[in-house]
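In: Here is a sequence together with a model predicted from it:
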Amino acid sequence: MTRPWIVVVGIGEEGLDGLGENARRRIAEAEVLVGGRRHLGLVPESRAERVLWRSPLADTFAEIEARAHRRIVVLASGDPLWYGVGRSLIARFGREAVEVVPHVSAFQLACARLGWPLEDTLALSLHGRPLALLLRHLQPGRRLLLLTSDGAAPSAIGRRLVDAGFAASSCHVLAHLGGRHEQAWSGTAEELARTPHFADLNVVAVHCRADPDCRSLPRIAGLDDDVFLHDGTVTKAEVRAVAVAALLPMPGLLLWDIGAGAGSIAIEWLRCEPTARAIAVELRSDRIASIRANAERLGAPDLEVVEGRAPEVLSNLADPDRIFLGGGVAEPGLLDYLAARLRAGGRLVAHAVTIEGEAALLAFAEGREVRLRRIAVSRAETRHGHRLWRALAPVTQLVWEKR
């Protein structure tokens, strides 16, 4: 096994005083120290060359690579592999090139201060990421730890909680954890929303409590239709649940949602598996606006939205692991194009509600091993004092796995 030539040392607010013997020795032996201005300031001056992190990271990676013949130590916050730079370094230079010496993370320190079991707490980084990501995780009783970008973020998180119906949630802002200037604030989400600023280095802890009129949403597929903004073009809840189940959400997989309408399939895919990715493709600009609004409201701001007609707008997109075709199924050649772009082992799920669409599915099925099912849903409604069954348009579903 090749000996690692990059050592990533996690460091806390207390600097060298909080490090173990191994970490201190690695820093003392370093010929090159790489870190942010704050991290480098925690380490006394030495003969080691100092390299400041630059943006984009690729620029600093090039500087590290140019010094590959020297002993390089990268300083990072807490645990470098928990939303830290360790992941990017390993991805760039390889596992065998990088050794990680972790420190206690801000999440661990926050749980210690609050007496929260870490295994029962969901830890998220919102550093440089949309705050709307937290919305998919808001459920009564859930405990969240949120690593933020700056001192204004806690107040913005409070406003998000209030708007989502979680104003009564218990919140704590813990700043400079483990250092001499450690600070703590506690209050409700409503009070947090009115508190304008905190120290920049902070973690926000939230114990979610829903307001009496809050509509809490689970992360399983099949949310009510009226949760989405739409013009009537939305995959109905019962059919959507079957579609997402057929797509089999799994970590890291990429979904194309073609003819996305309101974006409901792609959004529920992301809610079911937060590490998955999705691209919604829609022709109409008014529906594009609805997709973006739905993604923001329902905690899927990472949804990529592409405006245009398939397959023309698909050529520059990464090949998908999953495809859902809900609109344009009868478009000549579209199914065959999607089948060709699908990655090996991937799944194509297509729905048809018209006779022409069903004919296209049956033609595609010729010579292929597919699963076909008819989904028929009836909903009870009251008319003139009586309850009646109203049938929705039946949907023909095709599921094909590329082998």
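Out: Perfect, I can see it now.
In: Only C-alpha atoms from now on, for both contacts and neighbour counts.
Out: Will do.
In: Which secondary structure state is assigned to Ala245?
Out: Under DSSP: H, G, I helix; E, B strand; the rest coil, the three-state class of Ala245 is helix.
In: Now for Thr354, how many residues are close by?
Out: Residues within reach of Thr354, counting by other C-alpha atoms under 10 Å, total 15.
In: Repeat that for Ala110.
Out: Other residues near Ala110 come to 23 when the count uses other C-alpha under 10 Å.
In: From Val101, how far off is it?
Out: Taking C-alpha to C-alpha, to the nearest Å as the criterion, Ala110 is separated from Val101 by 20 Å.
In: Check it against this one:
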Amino acid sequence: MSETPWLTVIGLGENGPDGLCPAALAALASAEVVIGPPRHLALLPDLQAEPIAWPVPFAQGIERLKSLRGRQVVALASGDPFWFGAGAVIARHFTPGEWRAIPGPSVFSLVAAHLGWPLEQTLCLGLHAQPMTRLRPYLAPGERAIVLLRDGSAVASLADYLADMGFGASRLWVCEAMGGPRQQITEGLAEDIGGSFSHPVCVAIAMEGPAQAALPKTSGLADDLFESDGVMTKRPARALTLSALAPRAGEHLLDIGGGSGSISVEWALAHPRCRATTIEGRADRIGLIAANARAFGVENRIEIIEGQLPEALCDLDPPDVIFVGGGLSAELLQTLLAEFVPGTRLVINAVTLEAEMLLAAWQAEQGGELLRVELAQALPLGSRRGWKSAYPLVQWSGTL
């Protein structure tokens, strides 16, 4: 039988040691050191072990743990350490033989059990260190979510955000200190819930709002959802472009000539593990990209680089897919061939005659698919209506 690891990560609930399993109690009894947040340490009775408050910032606690190698150590975390907890961070810094984890019931499980919600059909999010906009991709009438919050004051911020997004009629259950003697649950609507709440706190949400307030799950979001200076890939062309880019889970997009960032945003919305790097040479458009990424709750997965082509392409994290929406030149095409690995997918949009000629020559040399799309929109023409044509779009798609 293998030797017991020197580090044990224990998920502690609000009822302290009363909720721990025998293995966790035995680990505490034999520990030389117990390290954890002061709130967790206060839940334990007097121990023989040396108590250490987990330092701030969090990363310093990892270094403190490393300095304790060779002693029997217990690290305290909340509930299930591997569900928006410290477990994954600790596991990244230590080998599997050094540590073990003994999870407790997560706050998500406790809330779902109280409300009778099937957890596999409930969105679970940790917003204790994230902006409320992380909810944006998921807001839809009839959906349910349980979200962890930083502290009691964040409840009002969450309620205000829901109301601003058209979901003020959502029913909230504000859950404080779940599973312990201080447990308290307050129910109300997002648009009028009030009161003072204390940490630790989470909120269960039964979303209610107009269907049109939810983001469509297909490519080609409405143009007016984005901040723009007028230069952006419009909805029909964006839908065609996202279809050609074909995002898959976990893929990385390089968006050259980001503009308003609409392509990168929709790419990131395609899957929670999709990420994008966008290159833009104009500072004012850098601001637009950042604002749109924040508004859609995907700024943590979009890296923005201000730079000029082709120099900005050097030393980038290799992408799975490249989109060229601006700045097309023969030099750029040759740089793409030189800098990125064969097999990288590539989609290029062009509207000028010069760019169209480049793409025609590029297809003759590299193969791929060349598509020309002409779009027209019905608009008033005097007392009647007529077709107003957009510039024809030429799109090349293929692989390097």
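Out: In hand now; what should we look at? All of these numbers come straight from a predicted model, not from anything done at the bench.
In: Tell me where the stretch 301-400 of structure 2 has helices.
Out: 330-339, 353-366 (DSSP state H, counting those that start in this stretch).
In: So which residues make contact with the shortest one?
Out: To tie it back to what came earlier, the one meant is helix 330-339 of structure 2. Contact with helix 330-339 of structure 2 is made by 309-310, 313-314, 358, 400, as judged by C-alpha atoms under 8 Å, 6 or more residues apart in numbering.
In: what does stretch 103-115 of structure 1 give?
Out: Contacts with stretch 103-115 of structure 1, where a contact means C-alpha under 8 Å, 6+ apart, come from 9-12, 19, 77-79, 82, 117-118, 123, 145, 174, 177-178, 203, 205.
In: Quick check: Thr60 of structure 1 vs Trp5 of structure 1, distance?
Out: Taken as C-alpha to C-alpha, the spacing of Thr60 of structure 1 relative to Trp5 of structure 1 amounts to 16 Å.
In: What of Ala393 of structure 1?
Out: Distance from Ala393 of structure 1 to Trp5 of structure 1, by C-alpha to C-alpha: 62 Å.
In: Comparing these two, which shows the higher neighbour count?
Out: Of the pair Ala393 of structure 1 and Trp5, Trp5 is the one with more neighbours under other C-alpha under 10 Å, namely 18 against 12.
In: Measure how buried the nearest residue to the more buried one once chain neighbours are set aside is and give me the count.
Out: If the residues on either side of it in the chain are set aside, Trp5 of structure 1 comes closest to Ala97, at 5.5 Å by C-alpha to C-alpha, 6 or more residues apart in numbering. Using other C-alpha under 10 Å, Ala97 of structure 1 has 17 neighbouring residues.
In: Ala97 of structure 1 contacts Val73, correct?
Out: No. Here Ala97 of structure 1 does not reach Val73: they are 12.0 Å apart, not a contact under C-alpha atoms under 8 Å.
In: who touches both of those two?
Out: Between them, Ala97 of structure 1 and Val73 share the contacting residues Ile6, judged by C-alpha under 8 Å, 6+ apart.
In: In which helix or strand does Arg113 of structure 1 reside?
Out: helix 106-114 (DSSP states H and E).
In: Mind checking which of the contacts of stretch 103-115 of structure 1 are buried?
Out: Among the contacts of stretch 103-115 of structure 1, those scoring as buried are 9-12, 19, 77-79, 82, 118, 123, 145, 174, 177-178, 203, 205 (criterion: 16 or more other C-alpha atoms under 10 Å).
In: which outside residues touch stretch 363-379 of structure 1?
Out: Residues lying outside stretch 363-379 of structure 1 but in contact with it, judged by C-alpha under 8 Å, 6+ apart, are 238-239, 335-336, 389-401.
In: Repeat the analysis, applying 7 Å as the threshold.
Out: 239, 389-392, 394-400 (C-alpha atoms under 7 Å, 6 or more residues apart in numbering).
In: Going through those, which ones are buried?
Out: Restricting the contacts of stretch 363-379 of structure 1 to buried positions leaves 239, 395-400, with burial counted as 16+ other C-alpha under 10 Å.
In: Give me the subset of the residues you listed lying in strands.
Out: Filtering those for membership in strands, criterion DSSP state E, returns 395-400.
In: of these, closest to Gly151 of structure 1?
Out: Proximity of those to Gly151 of structure 1, judged by C-alpha to C-alpha, is greatest for Val399, which lies at 48.3 Å.
In: residue in structure 2 matching that closest one?
Out: Val399 of structure 1 maps onto Ser397 of structure 2 when the alignment is built from TM-score structural alignment.
In: Verify the stated contact: that match with Ala350.
Out: No. The pair formed by Ser397 of structure 2 and Ala350 falls short of the contact definition of C-alpha atoms under 7 Å, at 11.7 Å.
In: Show me how far stretch 148-163 of structure 2 is from its chain's centre.
Out: Relative to the mean C-alpha coordinate of its chain, stretch 148-163 of structure 2 is positioned 18 Å out (C-alpha atoms, centre = their mean, to the nearest Å).
In: How about stretch 161-172 of structure 2?
Out: With C-alpha atoms, centre = their mean as the basis, the distance from the averaged C-alpha position of stretch 161-172 of structure 2 to the chain average is 21 Å.
In: quick one: buried residues of that stretch?
Out: Going through stretch 161-172 of structure 2 with 16+ other C-alpha under 10 Å, the ones that come out buried are 161-163, 166-172.
In: circling back: let's have the contacts of helix 330-339 of structure 2 in CSV, adding neighbour count and distance to Thr241 of structure 2.
Out: As requested, the contacts of helix 330-339 of structure 2 are arranged in CSV below (neighbours: other C-alpha atoms under 10 Å; distance: C-alpha to C-alpha, whole Å):
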residue, neighbour count, distance to Thr241 of structure 2
Leu309, 19, 21
Pro310, 17, 22
Leu313, 19, 21
Cys314, 11, 25
Leu358, 16, 19
Leu400, 19, 17
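In: These in strands, which ones?
Out: Using DSSP E, no member of those sits in strands.
In: Which residue in structure 2 aligns with Gly261 of structure 1?
Out: Using TM-score structural alignment, the partner of Gly261 of structure 1 in structure 2 is Gly259.
In: Next, the buried residues of stretch 237-251 of structure 1.
Out: Applying a neighbour-count criterion of 16+ other C-alpha under 10 Å, the buried positions in stretch 237-251 of structure 1 are 237-241, 243-244, 246-247, 249-250.
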